[in-house]
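> prediction below, plus the sequence it came from.
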Amino acid sequence: MRLAGGSIPVAEPVWSVDPRTGKQREQVGVEATAADVDAAVRAAHAARAALADRDARIALLRAAADELEADGERILAAADAETALGMGRLPGELARTTGQLRAFAAEVADGGYLDVIIDHADASLTPPRPDLRRYKIPLGVVAVYSASNFPLAFSVPGGDTASALAAGCPVVVKAHPDHPATSELAGAALRRAAARSGLPEDVVTVLHGFEAGVALVTHPLVAAAGFTGSVRGGRALFDAAAARPVPIPFYGELGSLNPVLVTEAAAAERAAEIGAGLAASMTLGTGQFCTKPGLVLAPAGGAGDELLNALTKKAGEAAHGVMLDGRMREAFLAGVAERAALDGVEAPVAAAGSEDRTVAAGVLTVDAARLAAEGPHDLLLEECFGPVTVLVRYAGAAEARAVLSRLPGNLTATLHLGAAEERGEGEGAALLSELTALAGRVLVNGWPTGVAVTPAQHHGGPYPATTSTSTSVGATAIERWLRPVTYQSAPPALLPPELRDENPLGLPRRVNGSREI
C-alpha cells in the first residue's frame, strides 16, 4: 500500500495479466486495506449463525455448483486468459470444482462427519460413567489462500472453500494475483448462491493483495486457514498463525518432489513404457501440477538406459508451454540452470525459454552416490516448479535406499514393480513400506498427476508437503474446520438436536459402543 504525500494510503490497483504476452488485460479492482480485511472478517463472523442450518448449507453448496456452471463460459474464458492453462484442461477443472461442491453437500446431508458418540450414564461401572455426548462443531471464520496452478479447484470456489462452508464456517478468500478476474467471477457466483439459499452473501468474500493475506492470518476473529503455494510463503504464514496470542490451525500445502522408485525388475520388463509415462506425467500442465514426479530413482545402465532414452525422446518431443506467470518462468529457468551446473549433473534434455514466452521441458540425470550424503547436490532434493524431472541412477538397492532416507515429506510417492514383485516375491512389500513413510498417497505402477476427488482420497503428507496430517481433497477435508465438544450430564431439553436420544435428525452415530445408522 503506497502513501501519497507521505501520509494518505493509496489503494494499489489489481490487474489481470495475460501470461502469453505479459501484458495487462484489465484492472479488476484494488488491493484490500487493513480496514477492508477487518470489515470482511467481521461480516463473515456475523454470518456464522446463519450457516449453522445444515439444510441451508446443503442448498448453498448445490447452488454454488449451479451458479458456477451457469456462468461457466465467462469463468473459463477469464481463467484461460489469465493462466494459459488452455481450454483442453479448464472445463475439466470446472467440472471437478462443481463436483466437489455437490460432494460436500452430500457429506453434510449424510451427517457422518459430525462423528456423534453417545455414552449413557452407567453407575454400575468402576468408576461410574456419567452421561457423555460428543460431536463436532465449526471452528469459525476460515481464511483461504488460493493456489496459482488451479484457478478453480484450489482457488476461490475450490476444496478449501467448499469444505469450510460444508463444516459451517464462513470463508474469506485471499485471491491469487495470477487470476484476479477469475477469482472475482467465481466469488460473485458463490455470493449469488448464498443469496439464493437465504444466507448472507458475506459467508464468502474475496480480497486481493499481499498485505491482505498477512492481515487475514493475524486477525483475531479468523479461526483457521488453508493455503496452497510455496514453501517460503506458506511457512511465513504458518509461523504467523502460530505466533498469534491465540494460535490457530494452519493447513498449508507447501511443496513436494513426489519421488518415483523404479525397481530393476520393472525397468527390465517395461523400460520404454515407464520412460514414456514419466515424460507425459512430468510435462502435464507444463509441469505445474503439485503432484509432478520431480525425482525418479532408476537403475544405472542396461534397462535403466533404455528407460532414460524413452524419457528423453518423449520429453524432447513435448510441446512447449506457457507458465502461469513471468516470475515463475524465470524461477524455473534459473532453478534448472543452477541444478544443471552441479558436478556430475547432466542434461540430456535441456529446459529452455523461448521468445514467445514458452518453456521447453528438461531432464537432468545424476548418480545416486552424489545424493547419499549432505552437500551441494541437496538442491536436487528440492522441488523445481515446472516441466523438469531429475533421474537418479542407482547401482543396487543400497544406493536407492540411501537416497530415499534423505528425502523430505511428499504428497505422493510412486513404486514401479516387476510382475513377480507384484505377486509378493522379492522386496516389493518392504519398498512400499519405505515409501509410505515419505508420502500421503503411495502409488504402484502408475503416475501421481491427477487426483481423484473421492471419499478415500488423501492429498497431504509429511512436511513440507503439508503442515498437518490432514487432506485438502476428498470428503475428510471437512474435518480440518471442526472441533469436537462433549456435553456431560446435560439436561435433555438443553442438548443440541444432534445429541438427543430420539435422534430427530436421523444421524449416523455410536451409542454405548454400538453403531447406529
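The structure has been received and is ready for your questions. Numbers count the residues shown, from 1 in each chain.

> going forward, measure contacts between C-alpha atoms and count neighbours the same way
OK.

> just give the closest residue to residue 388, not the sequence neighbours.
Spatial nearest neighbour of residue 388, excluding adjacent residues (Cα to Cα, 6 or more residues apart in numbering): residue 362 at 4.7 Å.

> all strands of the stretch 1-150 of the chain, in order?
2-4, 8-10, 13-18, 23-30, 116-119, 132-138, 141-145 (DSSP state E, counting those that start in this stretch).

> show me what the third one is packed against.
Packed against strand 13-18, as judged by 3 or more Cα pairs under 8 Å, 6 or more residues apart in numbering; DSSP states H and E, are the following elements: strand 23-30, helix 72-83, helix 180-196.

> ok, 6 Å please
strand 23-30, helix 72-83 (3 or more Cα pairs under 6 Å, 6 or more residues apart in numbering; DSSP states H and E).

> do the same with the fourth one
Contact here means 3+ Cα pairs under 6 Å, 6+ apart; on that basis strand 23-30 packs against strand 13-18.

> buried ones in the strand it packs on?
Buried residues in strand 13-18, counted by 16 or more other Cα atoms under 10 Å: 14-18.

> where along the stretch 201-350 of the chain do the strands fall?
204-207, 222-228, 250-253, 260-262, 295-299, 321-322, 346-349.

> quick one: residues contacting residue 29.
13-14 (Cα atoms under 6 Å, 6 or more residues apart in numbering).

> JSON lines for the strands of the stretch 201-350 of the chain, including distance to residue 138?
Shown next, in JSON lines, are the strands of the stretch 201-350 of the chain (distance: least, Cα to Cα, whole Å):
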{"stretch": "strand 204-207", "distance to residue 138": "15"}
{"stretch": "strand 222-228", "distance to residue 138": "10"}
{"stretch": "strand 250-253", "distance to residue 138": "15"}
{"stretch": "strand 260-262", "distance to residue 138": "38"}
{"stretch": "strand 295-299", "distance to residue 138": "39"}
{"stretch": "strand 321-322", "distance to residue 138": "40"}
{"stretch": "strand 346-349", "distance to residue 138": "50"}
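
> try it against this one:
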Amino acid sequence: MDLTETSPSERAGLLNAIADELSGAADELIPQAMAETGLAEARLAGELKRTVVQLRMFADVCAEGEFLDVRIDEADPGFVLGPRPDLRRFNLPVGPVLVFAASNFPFAFSVAGGDTASALAAGCPVILKAHPGHPRLSALTAEKVRSALVKAGRPVETFEVIFDQNAAVRLLRDDRIAAAAFTGSFKVGRLLAGIAAGRERPIPFYGELGSVNPVVVTPGALAERADAIVSGFVAAVSGSAGQLCTKPGFLFLPEGHGLAQRLGSAADAVPSHPLLYEGIAAGYAERRAAVLATRSVSVLAEGAVETGPDGRSRAAPTLVEVGLDDLLEQRSTLLDEAFGPLSIVVRYDPDRPDLLVEAIGELFPGALTATVHRAAGENHAWLRGLVAVLRERVGRLLFDGWPTGVAVTPAMQHGGPYPATTAPATTSVGTAAIQRFLRPVTFQNCPPELLPAALRDDNPWRVPQRRAAAGDSLNWGSHSA
C-alpha cells in the first residue's frame, strides 16, 4: 500500500487514470446517483465533472512537485551562527488516511472526492467509509477507482471502501491510521474527533461540521438591487433542497426593508425537492419545528416536509424573520444549522450598524463563509469594521454574491474556525488540501546514497528545490532595505 516512493509523475498518472475511469462511466454512475439521492441529472452531471476536474487538478499538483516543499541548506562552515550541517527538508505522506464520505455530494465529497484525491496525491493510501445514503453508488464508484489503480500499475489495496460504521470507528482507533477526514453533522463529527484525539497516539482529524454562513446586506445594496437580492437569496437557500454546507442560514436586512412579501412569494414558488435520505429528513423536520415554535419568529414562507408518491421525503423552502434583539435572546434555539431549505431573515437598525457588527462577532464564532452585499463603491468605517470582524470568523468572505457553489481552484478555502471545522487552518477544497496529509522531515548530514529522490543533488524526480548556498547567511537582511 506504500505510495511514498512513487514519483510525483506516477501519482499524477494514477489520479488522471481515476478521472478517466469516472468520465467514461458517467452513463452508469449518474443514473445510480439519481436513484439513491433524488438529486437531478443536471446537478449530478455537473458534480461528476467537478470531481473529475478536481482529480486532474491534483494530478497537476503532483506533476509540478512543489507540494514536496524541498529545502536544501548546504553545509556551511562559515555560517553566521556557527558551522551549519547539511540539512535537507521535504514533505512525506503521513500514512494511511481514513475518509468518511458525505451524503450531500455523492461524487465530489464521497468515494473519489476531494479528500480521496488530495490524500492519494500526497502519497497516502485511503480507506473510505461509504455513506449509507448512497451505498450502491459508492460500490460502483469504488469499482472504477480500483480499475484505475490496476491500469496505473498500483496495487488495489491502495484504496479500500468499507460500509460498516462500527468498523470505521475501530479503524479510527487503529494505530496504523495516520489521519482522518470527515464531512457531516456536528454531533457525529465531534464524537469522531474525540476518538482521534483520545488515542494513545493522537492523529489529526479534519472534520467539516456544518455552517450557518451569515449574509449582510447594507442599506445601499438594498436600494440598488432589492429584486436581485431576493431572487439570489431564495435560489441559494432552496438549491438542492438546502442540503449544502454553504447554504446562507441568516440574511441580515435593514429594518424597514420591505422585502417580506417578495421573499415569501419567491420561496412559495419553489417546488418541493427530495431530501437525500431519511436521516436528513428527520433531522431537518425536527430543526424546522423548533425554529417555527420559537417565540418572536414570524413566518415569511411556511414551506413543508412531506412524503412524495415515491415514498421519499420532500421539502419546500421555509423562511422566517426575527429582529436582531430577538436573535440574541433566542440564540440557543435559532443559531444551530438547519440542514435543509430553511433560513432566517434578521432585521437590524441601519442607524446603529455598530450594534450589528458587535452582534455578529458575538453570534458567529466560526463559519465556512460570510457574505457582504454593498452598493457600488460603498466604503465607510462600519463596513470596514464588519469586514474586519467577519474575516476572523470565516474561511471564505464573499462580496455581492452567494456562498453556494464552491469553485474547484487553487485559491479556494473551504474550512473555517470552529465549529465550522475542527482544523481551521486547513481546507478540503483547492490545492492546499494536500497539506493535510503531509508531514515535513529533515535529513541532516545524510549520506547521498540514503537520501530520498526528492532531496538528491541530481534530482531524478525533477522537482523544485529551494537551496541556501554556503555563505548566504552573511547577506541575510540586505534585501529588505
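Yes, it's here. Being a predicted model, the structure only gives us computed values, none of them experimental.

> about what we covered before: out of the helices and strands packed on strand 13-18 of the first structure, which is closest to residue 257 of the first structure?
helix 72-83 (22.8 Å; Cα to Cα).

> residue 499 of the first structure pairs with which position in the second structure?
Aligned by TM-score structural alignment, residue 499 of the first structure pairs with residue 455 of the second structure.

> should've said residue 80 of the first structure
So, by TM-score structural alignment, residue 80 of the first structure is matched to residue 34.

> ok, that match to residue 329 of the second structure distance?
42 Å (Cα to Cα, to the nearest Å).

> so these two - more neighbours on which side?
Ranked by neighbour count (other Cα atoms under 10 Å), residue 34 of the second structure and residue 329 place residue 34 first, with 17 against 13.

> so the more buried one versus residue 105 of the second structure, what's the distance?
From residue 34 of the second structure to residue 105 of the second structure the distance is 12 Å (Cα to Cα).

> what do you get for residue 231 of the second structure?
The gap separating residue 231 of the second structure from residue 105 of the second structure is 24 Å, by Cα to Cα.

> redo the strands of the stretch 201-350 of the first structure as a markdown table? Include mean neighbour count.
Below are those laid out as a markdown table (neighbours: other Cα atoms under 10 Å):
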| stretch | mean neighbour count |
| --- | --- |
| strand 204-207 | 25 |
| strand 222-228 | 25 |
| strand 250-253 | 28 |
| strand 260-262 | 26 |
| strand 295-299 | 27 |
| strand 321-322 | 24 |
| strand 346-349 | 18 |
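
> residue 67 of the first structure: which of these is closest?
Of the strands of the stretch 201-350 of the first structure, nearest to residue 67 of the first structure by Cα to Cα is strand 204-207, at 14.1 Å.

> mean shift of that closest one relative to the second structure?
On superposition with the second structure, the mean distance recorded for strand 204-207 of the first structure (mean Cα distance after the TM-score superposition for the first structure) is 0.7 Å.

> and that strand, what does it pack against?
Under the contact definition 3+ Cα pairs under 6 Å, 6+ apart, strand 204-207 of the first structure sits against strand 171-174.

> how about a cut-off of 7 Å?
If contacts are counted by 3 or more Cα pairs under 7 Å, 6 or more residues apart in numbering; DSSP states H and E, strand 204-207 of the first structure sits against strand 171-174, helix 180-196.

> related to what we said a few turns ago, dump the residue contacts of the equivalent of the residue nearest to residue 388 of the first structure over in the second structure.
Using TM-score structural alignment, the equivalent of residue 362 of the first structure in the second structure is residue 318. Contact partners of residue 318 of the second structure, counting by Cα atoms under 7 Å, 6 or more residues apart in numbering, are 301-303, 341-343.

> same thing but 10 Å
Applying Cα atoms under 10 Å, 6 or more residues apart in numbering to residue 318 of the second structure gives the contacts 234, 237-238, 264, 267-268, 288, 291-292, 299-305, 340-344.

> just the buried subset of those, please.
Listed as buried from the contacts of residue 318 of the second structure are 234, 237-238, 264, 267-268, 288, 291-292, 299-303, 305, 340-344; burial here means 16+ other Cα under 10 Å.

> residue 154 of the first structure: how many residues sit nearby?
If we define neighbours as other Cα under 10 Å, then residue 154 of the first structure has 24 of them.

> ok, it to residue 93 of the first structure distance?
Residue 154 of the first structure is 10 Å from residue 93 of the first structure, by Cα to Cα.

> please apply the same query to residue 475 of the first structure.
Here residue 475 of the first structure is placed at a distance of 18 Å from residue 93 of the first structure (Cα to Cα).

> can you give me the helices in the stretch 201-350 of the second structure?
For the stretch 201-350 of the second structure, helices defined by DSSP state H, counting those that start in this stretch occupy the ranges 219-238, 260-268, 278-292, 324-329, 331-334.

> between residue 231 and residue 105 of the second structure, point out the one with more neighbours.
Shown here are residue 231 of the second structure and residue 105; by other Cα under 10 Å, residue 105 has more neighbours (22 against 14).

> ok, residue 276 of the first structure - contacts?
So residue 276 of the first structure contacts 307-315 (Cα under 10 Å, 6+ apart).
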